[in-house]
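Undergrad: give me coordinates for this.
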Amino acid sequence: MSGQFGLLKQKRFAPFFVTQFLGAFNDNLFKNALVVLLTFQAAQWTTLPAELLANLAAGIFILPFFLFSATAGQLADKYDKAMLARLVKVLEMLIMGIAAAGFFLHSLPVLMGALFLLGLHSTLFGPVKYAILPQHLHSDELVGGNALIEAGTFVAILIGTLAGGLLAGSVEHPAWIALGGFVVAAAGYLTSRGIPAAPAPDPGLAINLNPLTETWRNINFARQNRTVFLSILGISWFWLYGALFLAQFPVYAKNVLGGGESAVTLLLATFTVGIGIGSMLCERMSGKQVEIGLVPFGSIGLTLFGLDLYFASPVGLAGTTPHQLLALLSIPAVWRVLVDLMLLGAFGGFFIVPLYALVQLRSSPEHRARIIAANNILNALFMVVGALGAAAMLGAGLSIPALFGIAALLNAAVAIYIYGLVPEFLLRFIAWLLVKAAYRLRSEGLENIPSEGAAVLVANHVSFVDAVVIMGASPRPLRFVMDYRIFRIPLLSFIFRHCGAIPIASAKEDAALMEKAFAEVSTALANGELVAIFPEGYISRDGELQTFRPGISRILAANPVPVVPLALSGLWGSFFSRIDGEAMKTPFRRGLFSRISLRVGAPLAAAEATPARLQATVLALRGEQR
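TA: Prediction:
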């Protein structure tokens, strides 16, 4: 895990990380301090009930996300993002000055105006926050960078929330709250000055100030890539799901666990630590690439531990007086609740980090900030809808544990729906799981696979799972050309069918199927897809490379695209190879987690990619190990 933490020493990441951390901290410090102050001193400020004030404050803070996200996205695409980050920090300091005036004037409208402006500050920073990462990080650093951002944000939320409550209850004059916020904003400005330049991708963009038309335009930018748009919907669902749990912690701690304020802090801290652990583990589990196979893994955990929280919630703990924290921790049922919350957070990290990285990686660079803005708008919309839905169900008499259970079941339904629309997520999960369950894969040179545009990938053929291994390692979806008999193998056929594999037969066996396969390959390459083939034509019977057949020349004659050589090693002798004459005959033949390798060479131009040249290149990449 040294790779992602090493980013904290890099000037291209560390100043930005600290800036966004301080911004998230300040938002929650001021917001929670104001809510606590109005809750316990409501009579000094207004005749409105405290419960209404708390919800009013939450609504005012989130309103700018609907009104100004579209404009914020345009600004981040038109201007240097480092400059925008510094201007946003200047705005933050001015907002704290307005908040101080509100405290001195004892004016609730001025304070609510400051809270609205703080929401505007977060809205303006949102597109900068995520769109700047692909400009400063390499593709193999995006997962680690997003993991640090997500973990840092949740830790900042936790610390800011706690600090705001403590500050509101301990200062003699509430203006000290604004002064504390000003100090944090000033520190954020100083760190923002160290952020390297992030030039505008579209400096000629004309700003459209109409939030309705621009919001719709931004959503359409996101919808141009189906995977990106459904990833945004997945992110928005996560924020709905997570916010629903977080919002119930105070009442759950009081009415279910029978605890006080310290119990609320414990629940929030446990969930936050879980998010941090899951986010940090993403890079190691994904091998530093954007592994969307982790997304279904995360959704499974979010469902299972959400359901278990329903079953684990104790009955009869709440009494007339709150339990002390140590007394609560002596109850086994409370520990089960804490474990569920920790694992909910961890699997939430597995779910959210790859999705953010995928949106950044596959979004059009000139529209990236506006696509992030669309994401922020949908996030806010989903959270509001979730809050209203939860309020309606609780108002109808549903218990909080039952609400958690229903949310977990809905999470399963949403996951099934999304993976049905985009099978790539589920297929990558299956490929990732199969490879992780049987092998320890080491990949080299994955950056040689083009990030966009058509190419043909050629590899040696050692076992029946070669395609699954390559599919699980490739950063982009692949369409494999494979023997029709392998295409029909049970279980593997499900994967191959849904990833668009192209079955092929020899001219002697089925000439029509062969011609159909070549036509499909040509269409796929014309559409800018990646096509992978095994030029040997069949799985090796001795582990050595066989002569590459001329089919690759026919493909390149019709579509002269780059050719990327790949070499698998370590699979000969495994359960899926033909070392005993017949594959899949002796289970656990080499035990579990045997080492295998995938090496990717530099692309060759179509004119240079003769069968003999490709065979020699793949053999050199493979080395001595079969």
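
Undergrad: going forward, measure contacts and count neighbours with C-alpha atoms only.
TA: OK.

Undergrad: and residue 443, what does it touch?
TA: Going by CA atoms under 8 Å, 6 or more residues apart in numbering, residue 443 touches 473, 597, 598, 599, 600.

Undergrad: residues making contact with the helix or strand harbouring the third one?
TA: In the assignment (DSSP states H and E), residue 598 maps to strand 594-600. Outside strand 594-600, the residues that touch it by CA under 8 Å, 6+ apart are 438-446, 448-449, 470, 564-571, 621-622.

Undergrad: kindly give a single PyMOL line that selects the buried subset of these.
TA: Remark: buried members of the contacts of strand 594-600, expressed as a PyMOL selection using 16 or more other CA atoms under 10 Å:
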select buried, resi 438+439+441+443+446+449+470+564+565+566+567+568+569+570+571+621+622
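
Undergrad: so which of the contacts of strand 594-600 sit within strands?
TA: Assigned to strands by DSSP state E, the following of these qualify: 439, 440, 441, 442, 443, 444, 564, 565, 566, 567, 568, 569.

Undergrad: can you redo the residues you listed as a markdown table with distance to residue 243?
TA: Output for those, formatted as a markdown table (distance: CA to CA, whole Å):
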| residue | distance to residue 243 |
| --- | --- |
| 439 | 38 |
| 440 | 37 |
| 441 | 37 |
| 442 | 38 |
| 443 | 37 |
| 444 | 39 |
| 564 | 45 |
| 565 | 46 |
| 566 | 44 |
| 567 | 46 |
| 568 | 45 |
| 569 | 46 |
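
Undergrad: now show me the structure for the sequence below, then we'll compare the two:
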Amino acid sequence: MSHQFGLLKERRFRPFFLTQFLGAFNDNVYKNALVVLLTFQSARYTSMSPGILVNLCAGIFILPFFLFSATAGQIADKFEKSRLIRFTKLLEIAIMVLAGFAFALESLALMLGCLFLMGSQSSLFGPVKYAILPQHLREDELIGGNAVVEAGTFLAILIGTLAGGVLISFDQGIVWVSVAVLLLALLGYLASRGIPLAPAASPGLRINWNPITETWRNFQFTRGNRTVFLSILGVSWFWFYGAVFLSQFPAYAKDVLGGNEHAVILLLAVFSVGIGVGSLLCERMSAGRVEIGLVPFGSIGLSLFALDLWWSSPAPGLFASPLPLGEVLAQAATWRVLIDLVGIGVFGGFFIVPLYALIQSRSEPAHRSRTIAGNNILNALFMVIAAGMGAGLLAAGFSVPQLFLVTAVLNAVVAIYIYTLVPEFLLRFIVWLLVHTVYRLRTEGIEHIPEQGPAVLVCNHVSFVDALVIMAASRRPVRFVMDHRIFRLPVLSFVFRESRAIPIAPAKEDPALTQRAFDTVADALAAGELVAIFPEGRITDTGELNPFRPGIRRIVERSPVPVVPMALRGLWGSFFSRKDGPAMSRPLRRGLFNRIELIVGSPVGTSEATPEMLQAHVAALRGELR
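TA: Reported below is the predicted structural model:
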């Protein structure tokens, strides 16, 4: 976690973080101050009911995301991003000055107009916010950077919401709010002046000002990469899920827990802190890489904790009048509810942070901002659908806990659907689970695996999960050459098929399959991929290295690429090894969390890549530890 917090000391990240934090803070100070004002003093401004006004405010703020996100994505791709951010902050200052006049004039129309302008400014900032991170951060910093941004955003939402409600409740509250939002806008602009340059991704782009046709084009960009598009759907689903919960906190606190407005604040605080903690834990749990294996883990927690929230919720309507917060906390059921909300928040962080990092890292740089703009449009659409579903189910007689139950079940259905379409998520989850439960993996020399271009990885073969361990350690996808019989094993068959492993058989057994395997290896290396082989040709029965076979020589003679020797240590004697008999015959023979190591040596040239020399390299890397 220290690595991600270290980014806050870097000029390439800290000014941007402060800018977006202050912007989110300011949005929520104004929005909540306006909502509280209209809830308790609506008669001063209009004959409309407070409930209608509050929902109108939500709709007015989100409308610009539909209208302007497509144009904002083009602008973010066409122009230098740090200058664009400073422009949005100057726009924010102007809007806050106008908001001060709206409060002073007690003009409801002008207040709502400022809210619309704030939504417009946020829709312009949105594509820049996420597109600039890959330009200033290395790939191994994307998870940490996104984690800090997400944690900061939810903290800003929480503090801003509380501050807006408190400030407007003071005597002369309108003055306090007017001064606060203008001061925050000025601080945001000052922070933005420190953001380093971020060159335009597509300076020659001709902007299409038609929001309808450009929105459709943005969706085409997002669909260009199937994994990115489904990741965007996952992000949008999270905002759907979150919108359902956040919108129901007031009713849940009042009707189910029997609390007052302080109970609402408590639920919001616990939920926000949970998301912040989950976001910050992502870097540690993913070792700094874009680890999409956390996404299925997150979706499991989102459903399980929501199910328990439904199960453990008290029956609605038990309390005749609102209870003080102390009495609400004195109920045992309240603490279980709070634990569930923390769990939902934490697993929500596990779910959302890798998805944002994946979208950033795999989007085409030339139209990354437009891809993110498409994401923002879908996010807004899903939140509107969430509001409609919530209103519809409540009108049909569902209770708030039952609405949470429906959301939990829908979350499981959506997760299964996405992971069926893109098995890579489930594949990475299996690999991540292996090296975080059965084993604890330490790597050394992992930087010797090339960041780009083809290479052959060679390693000793100790167990049935050797390939999975290497897969977990490598920042790049690896195609393994595997004995064709392993494709018949449950789970491993799924893992290796989805990772595009290359089946091979002994030449005496199936010469055609052997030839196809070598042809596929050559094609993969020509395409710049990583290929891994276990030159022993079989899993060791003794813990010692078996002689390396000549297949490696045939590969490098046909494709002269670097060869990277590696050694696995600590797997001998584990459940998946053949020590003392067949593998996988004695469950948990060494318990859980066994320490294992992957030691990676310097690449060797084609002339040195003989079976004998590579075996000597691997043996030296392995040392005495089996």
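
Undergrad: let me see the TM-score of these two.
TA: Overlay of the two chains. TM-score (TM-score structural alignment, normalised by the length of the first structure): 0.95; 626 aligned residues with a CA RMSD of 2.2 Å.

Undergrad: where do the strands sit along the first structure?
TA: With DSSP E as the criterion, the first structure has strands at 439-444, 455-459, 478-483, 502-504, 530-533, 563-569, 594-600.

Undergrad: now these in CSV, with distance to residue 32 of the first structure?
TA: Formatted as CSV, the strands of the first structure follow (distance: least, CA to CA, whole Å):
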stretch, distance to residue 32 of the first structure
strand 439-444, 47
strand 455-459, 53
strand 478-483, 48
strand 502-504, 57
strand 530-533, 50
strand 563-569, 54
strand 594-600, 51
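
Undergrad: nearest to residue 229 of the first structure, out of those strands?
TA: strand 478-483 (20.2 Å; CA to CA).

Undergrad: quick one: the helices in the stretch 1-150 of the first structure?
TA: 2-6, 14-40, 42-45, 50-78, 81-105, 108-131, 133-136, 142-170 (DSSP state H, counting those that start in this stretch).

Undergrad: distance to residue 242 of the first structure and mean neighbour count for the ones you listed - can I get that in TSV?
TA: Output for the helices of the stretch 1-150 of the first structure, formatted as TSV (distance: least, CA to CA, whole Å; neighbours: other CA atoms under 10 Å):
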stretch	distance to residue 242 of the first structure	mean neighbour count
helix 2-6	25	14
helix 14-40	16	23
helix 42-45	29	13
helix 50-78	16	21
helix 81-105	27	21
helix 108-131	18	23
helix 133-136	24	19
helix 142-170	11	23
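
Undergrad: and these as a markdown table, adding distance to residue 238 of the first structure?
TA: Listed next are these as a markdown table, based on distance: least, CA to CA, whole Å:
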| stretch | distance to residue 238 of the first structure |
| --- | --- |
| helix 2-6 | 23 |
| helix 14-40 | 18 |
| helix 42-45 | 33 |
| helix 50-78 | 17 |
| helix 81-105 | 26 |
| helix 108-131 | 17 |
| helix 133-136 | 21 |
| helix 142-170 | 13 |
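
Undergrad: just so I know, which of the ones you listed lies nearest residue 300 of the first structure?
TA: When the helices of the stretch 1-150 of the first structure are compared (using CA to CA), the closest one is helix 142-170, at 19.5 Å.

Undergrad: which secondary structure elements does the closest one sit against?
TA: helix 2-6, helix 14-40, helix 133-136, helix 175-192, helix 261-286, helix 332-362 (3 or more CA pairs under 8 Å, 6 or more residues apart in numbering; DSSP states H and E).

Undergrad: residue 299 of the first structure: which of these is closest?
TA: Comparing these against residue 299 of the first structure with CA to CA, the closest turns out to be helix 332-362 (6.3 Å).

Undergrad: tilt between that closest one and helix 142-170?
TA: Orientation note: helix 332-362 of the first structure sits at an angle of 130 degrees relative to helix 142-170 (axes from the mean of the first three to the mean of the last three CA atoms, to 10 degrees).

Undergrad: and helix 332-362 of the first structure against the second structure, how far off on average?
TA: Here the mean offset of helix 332-362 of the first structure against the second structure after fitting is 0.8 Å, by mean CA distance after the TM-score superposition for the first structure.

Undergrad: and that helix, which residues are buried?
TA: Neighbour-count burial for helix 332-362 of the first structure [16+ other CA under 10 Å]: 333-334, 336-361.

Undergrad: now swap in stretch 521-532 of the second structure and tell me
TA: Under the neighbour-count criterion of 16+ other CA under 10 Å, stretch 521-532 of the second structure has 521, 522, 524, 525, 529, 530, 531, 532 buried.

Undergrad: same question for stretch 315-325 of the second structure.
TA: 316, 322, 323, 325.

Undergrad: any chance of those in JSON lines, plus distance to residue 112 of the second structure?
TA: Listed next are those as JSON lines, based on distance: CA to CA, whole Å:
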{"residue": "316", "distance to residue 112 of the second structure": "34"}
{"residue": "322", "distance to residue 112 of the second structure": "31"}
{"residue": "323", "distance to residue 112 of the second structure": "33"}
{"residue": "325", "distance to residue 112 of the second structure": "33"}
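
Undergrad: for the residues you listed, which one is nearest residue 203 of the second structure?
TA: Using CA to CA, residue 325 comes nearest to residue 203 of the second structure of these, at 55.4 Å.

Undergrad: residue in the first structure matching that closest one?
TA: Residue correspondence to the first structure (TM-score structural alignment): residue 325 of the second structure is matched to residue 325.

Undergrad: report the contact partners of its match.
TA: Contact analysis of residue 325 of the first structure by CA under 8 Å, 6+ apart lists 259, 260, 262, 263.

Undergrad: number of residues surrounding the residue nearest to residue 385 of the first structure when sequence neighbours are not counted?
TA: Closest residue to residue 385 of the first structure apart from its sequence neighbours, by CA to CA, 6 or more residues apart in numbering: residue 240 at 7.9 Å. By other CA atoms under 10 Å, the residues close to residue 240 of the first structure number 22.

Undergrad: counterpart of residue 240 of the first structure in the second structure?
TA: If you follow residue 240 of the first structure across to the second structure using TM-score structural alignment, you land on residue 240.

Undergrad: circling back: could you dump the contacts of residue 443 of the first structure to TSV with neighbour count?
TA: Converted to TSV, those look like this (neighbours: other CA atoms under 10 Å):
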residue	neighbour count
473	25
597	20
598	22
599	20
600	24
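
Undergrad: quick revisit: tabulate the helices and strands packed on helix 142-170 of the first structure (CSV), appending distance to residue 101 of the first structure.
TA: Below are those laid out as CSV (distance: least, CA to CA, whole Å):
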stretch, distance to residue 101 of the first structure
helix 2-6, 41
helix 14-40, 14
helix 133-136, 36
helix 175-192, 8
helix 261-286, 30
helix 332-362, 38
